[in-house]
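> pasting the sequence and the predicted coordinates here, then a few questions.
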Amino acid sequence: MLTVAVLISGTGSNLRALLEAARHPDFPARVIVVGADREAEGLAHAEEFGIPSFTVPWHEHESREAWGEELGRQLDVWRPDLVVLSGLMRLLPASLVARYSPRLINTHPAYLPEFPGAHGVRDALAAGVTQTGASVIVVDDGVDTGPILAQERVQIRADDTEHSLHERIKPVERRLLIDVVRGIATGDVSLDPAP
């Protein structure tokens, strides 16, 4: 059984989808802990599902490195097989990435390498393209530059706003995340980069 830690910053909609998938007996992974960089709304999902949680507030640390060290200490208590960044809106320090990668994955609301960064949906609309997408990647030292594990296109409608487009991307993102976690657990998805 693959053990998973999930890190969030916000409402945790991807977390909830993963928790719902994992409660099925045939799902080969279990969320064992949820962490956040603030008092995030999504921590309520962990409580509802009886999953332990922790918070490592960003503002209580003097640097990204110091925050990452404490985050790493918290994760090390649980020794997860996989760490999922699910809406964590902080860049992890390189030392923490090095410690967990490639067992560290992230979702992104764009068809990478198109539109990396914190505003992928807004950037796609601003570019005037007709499609964007969702991706699940291995986290590396760059910003949304790691190996792509899964992705899918989403069409952009003429009347789309940032909100409406993001709402249509989210279900795709959730499905891809669940499929990737399942695939990692069964060995159908490899975290090792291709030679």
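Done, it's in. Just so we're clear, the structure is a prediction, and the values are computed from it rather than from any experiment.
> from now on I want contacts and neighbour counts done on CA atoms only, so please keep to that.
OK.
> please, where are all the helices along the chain?
For the chain, helices defined by DSSP state H occupy the ranges 13-22, 43-48, 64-78, 94-100, 120-127, 162-186.
> same for the second one, what does it pack against?
Using 3 or more Cα pairs under 8 Å, 6 or more residues apart in numbering; DSSP states H and E as the contact test, the elements touching helix 43-48 are strand 29-36, strand 53-55.
> hmm, 10 Å instead?
strand 2-8, helix 13-22, strand 29-36, strand 53-55 (3 or more Cα pairs under 10 Å, 6 or more residues apart in numbering; DSSP states H and E).
> follow-up on the earlier one: now tabulate the helices of the chain in a markdown table and tack on mean neighbour count.
Putting the helices of the chain into a markdown table (neighbours: other Cα atoms under 10 Å) gives the following:
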| stretch | mean neighbour count |
| --- | --- |
| helix 13-22 | 20 |
| helix 43-48 | 18 |
| helix 64-78 | 16 |
| helix 94-100 | 16 |
| helix 120-127 | 18 |
| helix 162-186 | 19 |
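> here's the one I want to compare it with:
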Amino acid sequence: MRRLAVFASGNGTNFEAIVSACERGELAAGVVLLVCDRPGARVAERAAAHGVEAFVFSPKEYASKADYEREIVRRLDAAGVELVCLAGYMRIAGETLLGAYGGRIVNIHPSLLPAFRGAHAIEQALEYGVKVFGVTVHWVDATLDGGRIIAQRAFGYEGGDAAELEAKIHAVEYPLYIDTIRKLLEDERLAKRT
């Protein structure tokens, strides 16, 4: 059984999708740690409901990014984490985290990168009148939604509001992320990094 950590900052629907896929046996893995940078975020409740250990912290309580990332790395190491899955984690990974887990951190983003990076990708795409939307899974580096693209899935969209589009994106991103995580866990190159 491979050991995953999920980083999230909000509601945690992607966290829920990953944990549920593990519980159903769709992934030969288990989520052993949630990292959340927003006390009170719904994702912490989801972790508790599934019996997943959670490290919930407020970055303001640390002197620097390096300080809280050292604590994250300590907890990842203690849990034996092999792959880190960002799922709505709204912070750019710093040198400390990348130094310890670089090449083992993936992210899912609600656009066809490199278009529409950042926290407001859906709104930006709607503002530009995009007709083909999509989702990207990519390796994480020190840039905003940068890193080499692993998988993408596109879909057409003819209109509606941001909430309707977000629902359609979720319908695409959950299976794409699960399938991509499965393939990464089966990849011997990942095993050599751990």
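Nice, thanks for sending it over. For clarity, every value in this text was computed on a predicted model and none was experimentally measured.
> TM between them?
For these two chains in superposition, a TM-score of 0.90 is obtained (TM-score structural alignment, normalised by the length of the second structure); 190 aligned residues with a Cα RMSD of 1.8 Å.
> of the helices of the first structure, which approaches residue 148 of the first structure most closely?
helix 162-186 (10.6 Å; Cα to Cα).
> mean deviation of that closest one from the second structure?
Compared with the second structure after fitting, helix 162-186 of the first structure has a mean deviation of 1.2 Å; criterion: mean Cα distance after the TM-score superposition for the first structure.
> angle of that helix against strand 29-36?
130 degrees (axes from the mean of the first three to the mean of the last three Cα atoms, to 10 degrees).
> report the angle between helix 162-186 of the first structure and helix 120-127.
If you take the same axes, to 10 degrees, helix 162-186 of the first structure sits at 130 degrees to helix 120-127.
> ok, which of the helices of the first structure comes nearest residue 192 of the first structure?
helix 162-186 (10.7 Å).
> so which elements touch the closest one?
Contacts defined by 3+ Cα pairs under 10 Å, 6+ apart place helix 162-186 of the first structure against strand 2-8, helix 13-22, strand 29-36, strand 82-85, strand 104-108, helix 120-127, strand 131-138, strand 148-155.
> can you redo the helices and strands packed on helix 43-48 of the first structure as JSON lines with distance to residue 149 of the first structure?
As requested, those are exported to JSON lines (distance: least, Cα to Cα, whole Å):
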{"stretch": "strand 2-8", "distance to residue 149 of the first structure": "17"}
{"stretch": "helix 13-22", "distance to residue 149 of the first structure": "17"}
{"stretch": "strand 29-36", "distance to residue 149 of the first structure": "17"}
{"stretch": "strand 53-55", "distance to residue 149 of the first structure": "27"}
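> between the ones you listed, which one is nearest to residue 142 of the first structure?
strand 2-8 (18.2 Å).
> how far apart are the closest one and its match in the second structure?
Mean for strand 2-8 of the first structure is 0.8 Å (mean Cα distance after the TM-score superposition for the first structure).
> what is that strand packed up against?
Using 3+ Cα pairs under 10 Å, 6+ apart, strand 2-8 of the first structure sits against helix 13-22, strand 29-36, helix 43-48, strand 53-55, helix 64-78, strand 82-85, strand 104-108, helix 162-186.
> distance from the chain centre to the shortest one, please.
This points to strand 53-55 of the first structure. Put simply, strand 53-55 of the first structure sits 16 Å off its chain's centre (Cα atoms, centre = their mean, to the nearest Å).
> before we move on, what about the second one?
What separates the centre of strand 29-36 of the first structure from the centre of its chain is 12 Å, taken as Cα atoms, centre = their mean.
> so it versus helix 64-78, what angle?
Orientation check (the same axes, to 10 degrees): strand 29-36 of the first structure against helix 64-78 gives 140 degrees.
> burial count for the closest residue to residue 106 of the first structure other than its chain neighbours?
In this structure, residue 106 of the first structure finds its nearest non-sequential neighbour in residue 85, 4.8 Å apart by Cα to Cα, 6 or more residues apart in numbering. Residues near residue 85 of the first structure, counting by other Cα atoms under 10 Å, number 25.
> surely residue 85 of the first structure meets residue 37?
No - if you go by Cα atoms under 10 Å, residue 85 of the first structure and residue 37 don't touch, sitting 11.3 Å apart.
> now do the shared contacts for those two.
7-9 (Cα atoms under 10 Å, 6 or more residues apart in numbering).
> which of those residues sits closest to residue 75 of the first structure?
residue 7 (9.8 Å).
> who's in contact with the closest one?
15, 33-37, 42-43, 53-55, 71, 75, 83-89, 106.
> list buried residues within those.
Listed as buried from the contacts of residue 7 of the first structure are 15, 33-37, 42-43, 53-55, 71, 75, 83-88, 106; burial here means 16 or more other Cα atoms under 10 Å.
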